[in-house]
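Asks: I'd like to go over a predicted model; first the sequence, then the structure.
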Amino acid sequence: MGFTLKIEGNESLFYGENIVQMVTASLDTPNNVRAKSTQMCLTLQIAGKLQADDNGSLNSQTVKLFEWSMIPPEEKDVYRTVTVEFNHGGQCFRRITLDTAFVVDYDERYSTSSGVGDFFMTIRQKSDVLKGAKVEGNLSLSASSLTGGIDTLGQGTGIAGGQTSQMEKIGQAVANAAVQKVLQKVDPSGTLSTVQSNLQR
């Protein structure tokens, strides 16, 4: 069970379950409305851990979030595609995608008592393209959702895409070893094992 956060713009960022600790999603409208309002705001509040890089540097990949929050409004990269997933029991319980998202607020709290600290950010979909936001639930987890399909990953960002084929090779090797053990029990002479090896060639 845990959260993943993917951000795509001029750069691609992915933060895994050991970084993202909490996500709150809300759709807000003015309190004085008497009909369905056009002034709706879809907002994500995300809290996570600040972590150092593998080389011991305190400039963790979460600094990219801070940098995004400081981009001025006239620059194109101020709006990015943000995808948050809450995975539970081998399924994606909830996936929320904001295709034109910007940072409303960003805070970091540093601590000497435990780890490096925490970050808190508020992300919102641009109000005039609210239809571009997407909410999905009860989806099967795929390899692409675990890796985020991203080449450049920071500390704690999950599994690199190139490792997927390696894991498949390991799984195949384990399966082959299990088959060989079964064949040895039912055919101690090794005849079946030899036939299987020739078929695989």
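Replies: Received the coordinates, thanks. On a predicted model such as this, the values are computed, not experimentally measured, just so you know. Numbering: from 1, shown residues only.
Asks: CA atoms for contacts and neighbours, from now on please.
Replies: Fine.
Asks: where along the protein do the strands fall?
Replies: For the chain, strands defined by DSSP state E occupy the ranges 2-8, 12-15, 20-28, 41-50, 80-88, 91-110, 117-125, 134-140.
Asks: Contact partners for residue 20?
Replies: 2-5, 46-49 (Cα atoms under 8 Å, 6 or more residues apart in numbering).
Asks: take the one below as the second:
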Amino acid sequence: MGFRLNIKGEEEIALGMDNILEASYKSDTPDDSDARATDLGVIITVKGKIITPVNGEEADDTRKLAKWSLVSAEKSDAYRDLVLEVISGSVVVRNIHLPNAFVVDYQENYNDKGGVGEFYAVFKQKKEKTEDVTMEGGYATEE
């Protein structure tokens, strides 16, 4: 199984199967609700590794992801178009599209074992745009 994360905004961020180790999707409503709540949040969490560029390669896009996490809420670029693909073999199991995503949490941990470190990112869809989230899957990859 593998993952691809593509984010479009003022700059494009692309993280692939080499970077992403784990991803999750959550449809979140208040736990104290006794009926289907109108307060719905859509959350994507991604964990992965920061890859060291070697032999003149370009650095991975984790630095761009870290920079996006610093964009203030007042700027339009705080919200970006995010697509997460979950791939098994040559089949896209899930294609989750958050057209108005923002960064909730971003964290990097560095170590001296097997590379530079790891990142952890949490994204949410803008609440009043929840109905624009799409989820597809069950089709062959384009590669």
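Replies: That came through fine. Predicted, not measured: the structure shown is a model, and the values here were computed from it.
Asks: TM-score for these two?
Replies: Comparison of the two superposed chains (TM-score structural alignment, normalised by the length of the second structure) gives a TM-score of 0.93, and 143 aligned residues with a Cα RMSD of 1.7 Å.
Asks: Redo the strands of the first structure as JSON lines? Include distance to residue 61 of the first structure.
Replies: Converted to JSON lines, the strands of the first structure look like this (distance: least, Cα to Cα, whole Å):
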{"stretch": "strand 2-8", "distance to residue 61 of the first structure": "12"}
{"stretch": "strand 12-15", "distance to residue 61 of the first structure": "9"}
{"stretch": "strand 20-28", "distance to residue 61 of the first structure": "13"}
{"stretch": "strand 41-50", "distance to residue 61 of the first structure": "8"}
{"stretch": "strand 80-88", "distance to residue 61 of the first structure": "16"}
{"stretch": "strand 91-110", "distance to residue 61 of the first structure": "13"}
{"stretch": "strand 117-125", "distance to residue 61 of the first structure": "12"}
{"stretch": "strand 134-140", "distance to residue 61 of the first structure": "26"}
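Asks: most packed of those strands?
Replies: strand 12-15 (a mean of 23; mean count of other Cα atoms under 10 Å).
Asks: The top helix by length along the first structure maps to which residues in the second structure?
Replies: Ranked by residue count under DSSP state H, the longest helix found in the first structure is helix 163-186. Here helix 163-186 of the first structure fails to align to any part of the second structure, judged by TM-score structural alignment.
Asks: Just name whatever secondary elements that helix is in contact with.
Replies: helix 191-200 (3 or more Cα pairs under 8 Å, 6 or more residues apart in numbering; DSSP states H and E).
Asks: Let me know the angle separating the helix it packs on from helix 163-186.
Replies: 150 degrees (axes from the mean of the first three to the mean of the last three Cα atoms, to 10 degrees).
Asks: So which bits of helix 191-200 of the first structure are buried?
Replies: For helix 191-200 of the first structure, the neighbour count (16 or more other Cα atoms under 10 Å) marks residue 193 as buried.
Asks: Excluding covalently adjacent residues, which one is nearest to the equivalent of residue 27 of the second structure over in the first structure?
Replies: Alignment note (TM-score structural alignment): residue 27 of the second structure maps to residue 27 of the first structure. Distances taken as Cα to Cα, 6 or more residues apart in numbering put residue 42 closest to residue 27 of the first structure, at 4.5 Å, once the chain neighbours are dropped.
Asks: Nice, that's everything, thank you.
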